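A.B. asks: the sequence isn't on hand, but the structure is:
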């Protein structure tokens, strides 16, 4: 069983997430927290595999809790589940080392998939979250040196890989990108893996932001 802790200051949100996750036979919600500090203590106490963290919480916010999580539960993976309001929060979320980022209107099946991916050691970033992050940062052009460095890194990609990357930046899933490019979902997945390796990016959000910087 995948042991999950849900941290959100709204009881109804926690109850909804619990209901969704426990509908999966391989997931067990073993604890709930109303703030980031409580989340850290419970993560250690219950030896959880995955922690779902809301960003906006009292006492200690979700991203601060994310930064401290390795000290409390070294093996736990974190998923940031949020509405993403401020640009600063988006930047912190991208660089804080979470196993994934999802919007609160994520479909139930996608939430379950994200928990399974995180438990398996894989980063999960929903297409909607990817698009939201890129759009949130679009108003901030990259500095000249950063833009030039991004363009040099993207030069390693083939024309087809650039096409796939552009669609990732639009927030398309692998299946939707495959439909647009007349490829199978498996082929797109292979391209995404190759793109991340060439660009030395950990996830599709980092790759999409690199592409955005190159256009600045």
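C.D. replies: Good, I have the coordinates. Everything quoted here is computed from the prediction, not taken from an experiment.
A.B. asks: contacts, neighbours, all on C-alpha from now
C.D. replies: OK.
A.B. asks: ranges for the helices of this structure?
C.D. replies: Taking DSSP state H as the test, the helices found in the chain are 11-22, 36-46, 62-72, 87-95, 108-119, 127-137, 144-154, 159-169, 174-181, 185-199, 204-214.
A.B. asks: okay, the angle between the fifth one and helix 11-22?
C.D. replies: With axes from the mean of the first three to the mean of the last three C-alpha atoms, to 10 degrees as the criterion, the two stretches helix 108-119 and helix 11-22 enclose an angle of 70 degrees.
A.B. asks: same for helix 108-119, what does it pack against?
C.D. replies: helix 11-22, strand 50-53, strand 77-82, strand 100-103, strand 124-125 (3 or more C-alpha pairs under 8 Å, 6 or more residues apart in numbering; DSSP states H and E).
A.B. asks: before we go on, here's another structure to hold up against the first:
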């Protein structure tokens, strides 16, 4: 049975700054990065340099280097370029989901490849990071996914709802309500306020839906 979203305790305020995380943020998040976009790699490096809780432990600049990186000890969060040539991004996400099962995987995206985000999620990604994000936004997304959340936008929410009408994923009423709000343009925080739960409860709900999508896709492949 899927866990329902938990209502706020009396007197609590939804969507506060502490709700960015899904649980306690690890003392230090170990981040690995695979992307052939030098400008984006530089932006991630610069963002992490200004963080005291996120450390960049490995960098790969191609799909081939990324495959070697995955033979190393796992990171807490892996950021993979969705548009790596020859489908290497999806391949690496699938490999990381098998080899680093405890790692939270993110797809680094541009506007042009966001239509492929659902494929990344089915491959094992728990979220995405827009390459035009500010340094603060980058760190917030990495922390959120690293502590159990999932990235979501109206396009993904709409596609999930369309698929749910076909029978997979099967959504609880809470999950359907959260996706309906986000599909209509509300942020996770705004959806949380309307549902009278915390933002991190909505993002954890999203992460559970993604995990079911990945398992379903895995069954189809095998």
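C.D. replies: On my side now, so go ahead. Since this is a predicted model, take the numbers as computed values, not measurements.
A.B. asks: can you redo the helices of structure 1 as JSON lines with distance to residue 79 of structure 1?
C.D. replies: As requested, those are exported to JSON lines (distance: least, C-alpha to C-alpha, whole Å):
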{"stretch": "helix 11-22", "distance to residue 79 of structure 1": "13"}
{"stretch": "helix 36-46", "distance to residue 79 of structure 1": "13"}
{"stretch": "helix 62-72", "distance to residue 79 of structure 1": "9"}
{"stretch": "helix 87-95", "distance to residue 79 of structure 1": "10"}
{"stretch": "helix 108-119", "distance to residue 79 of structure 1": "7"}
{"stretch": "helix 127-137", "distance to residue 79 of structure 1": "12"}
{"stretch": "helix 144-154", "distance to residue 79 of structure 1": "27"}
{"stretch": "helix 159-169", "distance to residue 79 of structure 1": "20"}
{"stretch": "helix 174-181", "distance to residue 79 of structure 1": "20"}
{"stretch": "helix 185-199", "distance to residue 79 of structure 1": "20"}
{"stretch": "helix 204-214", "distance to residue 79 of structure 1": "14"}
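A.B. asks: list the contacts of residue 41 of structure 1.
C.D. replies: Neighbouring residues of residue 41 of structure 1 by C-alpha atoms under 8 Å, 6 or more residues apart in numbering: residue 72.
A.B. asks: kindly provide the distance from it to residue 31 of structure 1.
C.D. replies: 11 Å (C-alpha to C-alpha, to the nearest Å).
A.B. asks: look through structure 1 and report the residue furthest from the middle.
C.D. replies: Distance from the centre of structure 1 peaks at residue 144, with 27.4 Å (C-alpha atoms, centre = their mean).
A.B. asks: counterpart of residue 142 of structure 2 over in structure 1?
C.D. replies: Alignment note (TM-score structural alignment): residue 142 of structure 2 maps to residue 115 of structure 1.
A.B. asks: how many other residues sit next to the residue lying closest to that match once chain neighbours are set aside?
C.D. replies: For residue 115 of structure 1, ignoring the flanking residues on the chain, the nearest one in space by C-alpha to C-alpha, 6 or more residues apart in numbering is residue 50 at 6.8 Å. Using other C-alpha atoms under 10 Å, residue 50 of structure 1 has 28 neighbouring residues.
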